[in-house]
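Student: what's the 3D shape of this:
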Amino acid sequence: MSDSEILLKAAMNRIAARITDKVINSAQEFTEIAEELPQKIQNEWSSFKKEVIAESERLERKTNATQEKSSKEQLSKEDLIQVQIDNLRTKVIEINKDIEGKN
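Tutor: Reported below is the predicted structural model:
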């Protein structure tokens, strides 16, 4: 073999060796990722479920607070109506007393 053939063959051998190393390293990395993936998916799913539960509890508290506020507002309105009724009764009683006093 001539020097140029030997040099070309040496270059091809080194290229093949580097490509083989890269493929082996990539396969090992892929294997590691594939082994970790189920755990990562499980962790993400667990985290997502916790977030959904926390959000549903927040919405429930918000709904309860809104209902409580609405209930308090309703009581306040009822209280105002009752005060108005009481004031009207008082006025009616006073008017009746005036009328009876004049008769």
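Student: make it CA atoms for all contacts and neighbour counts henceforth
Tutor: OK.
Student: secondary structure element for K91, which one?
Tutor: Per DSSP states H and E: K91 is located in helix 3-102.
Student: what's the offset of that helix from the middle of its chain?
Tutor: Taking Cα atoms, centre = their mean, to the nearest Å, one finds helix 3-102 lying 1 Å from the centre of the chain it belongs to.
Student: show me what it is packed up against.
Tutor: On a contact count with 3 or more Cα pairs under 8 Å, 6 or more residues apart in numbering; DSSP states H and E, helix 3-102 meets no helix or strand.
Student: ok, D3 - contacts?
Tutor: Going by Cα atoms under 8 Å, 6 or more residues apart in numbering, D3 touches no other residue.
Student: do you know how far it is from K91?
Tutor: 125 Å (Cα to Cα, to the nearest Å).
Student: let's see this one next to it:
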Amino acid sequence: MTSRDALLRAAMHRVLARMGHGVADAAAGFAVLVQDAPDRVRQEWDLFQEEVKAEAERLEREGGGRGVDEESSPASAVEEESLQTKIDQVRARVAELGIRIEERS
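Tutor: Okay, the predicted model is just below:
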């Protein structure tokens, strides 16, 4: 075997060895993630529940304790309809602008 062949084989061995270490490191990292996943999911779920409770309390304080019955009053229905009308108008305007932009292209 010539020195060129030995150099080529040595380079190939080192590349394979480094790739093997990379795969082993990735597998170890994945194993750690799999082991930690249930705890992280539980922590995230608990945090989410706390955030929802805090938000509900904040909304109650801001709304003066309005209940669901008060929100479904005729006045709020008219207000909701008015908001929906405005939203529909904005959507129509955005669609119109989109068509104009496409026509120019």
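Student: how about stretch 19-28 of the first structure: buried residues?
Tutor: Within stretch 19-28 of the first structure, no residue is scored as buried using 16 or more other Cα atoms under 10 Å.
Student: give me the mean distance between it and the second structure.
Tutor: Compared with the second structure after the fit, stretch 19-28 of the first structure shows a mean deviation of 0.6 Å (mean Cα distance after the TM-score superposition for the first structure).
Student: other residues contacting that stretch?
Tutor: Around stretch 19-28 of the first structure, nothing counts as a contact under Cα under 8 Å, 6+ apart.
Student: what does it correspond to over in the second structure?
Tutor: With TM-score structural alignment applied, stretch 19-28 of the first structure matches the range 19-28 in the second structure.
Student: what about the one residue sitting closest to the centre of the second structure, distance to L33 of the second structure?
Tutor: The residue lying closest to the centre of the second structure (Cα atoms, centre = their mean) is E44, at 13.4 Å. With distances taken as Cα to Cα, E44 of the second structure is found 15 Å from L33 of the second structure.
Student: again, but for R93 of the second structure
Tutor: Here the criterion is Cα to Cα. By it, R93 of the second structure lies 47 Å from L33 of the second structure.
Student: one more: V68 of the second structure?
Tutor: From V68 of the second structure to L33 of the second structure the distance is 43 Å (Cα to Cα).
Student: and those two? Which one has more around it.
Tutor: Under the criterion of other Cα atoms under 10 Å, the comparison of V68 of the second structure against L33 puts L33 first, with 12 against 8.
Student: residues in contact with the more buried one?
Tutor: By Cα under 8 Å, 6+ apart, L33 of the second structure has no neighbours at all.
Student: buried set for stretch 57-72 of the second structure?
Tutor: For stretch 57-72 of the second structure, it's none, nothing buried (16+ other Cα under 10 Å).
Student: now do stretch 31-40 of the first structure
Tutor: Of the residues in stretch 31-40 of the first structure, none is buried (16+ other Cα under 10 Å).
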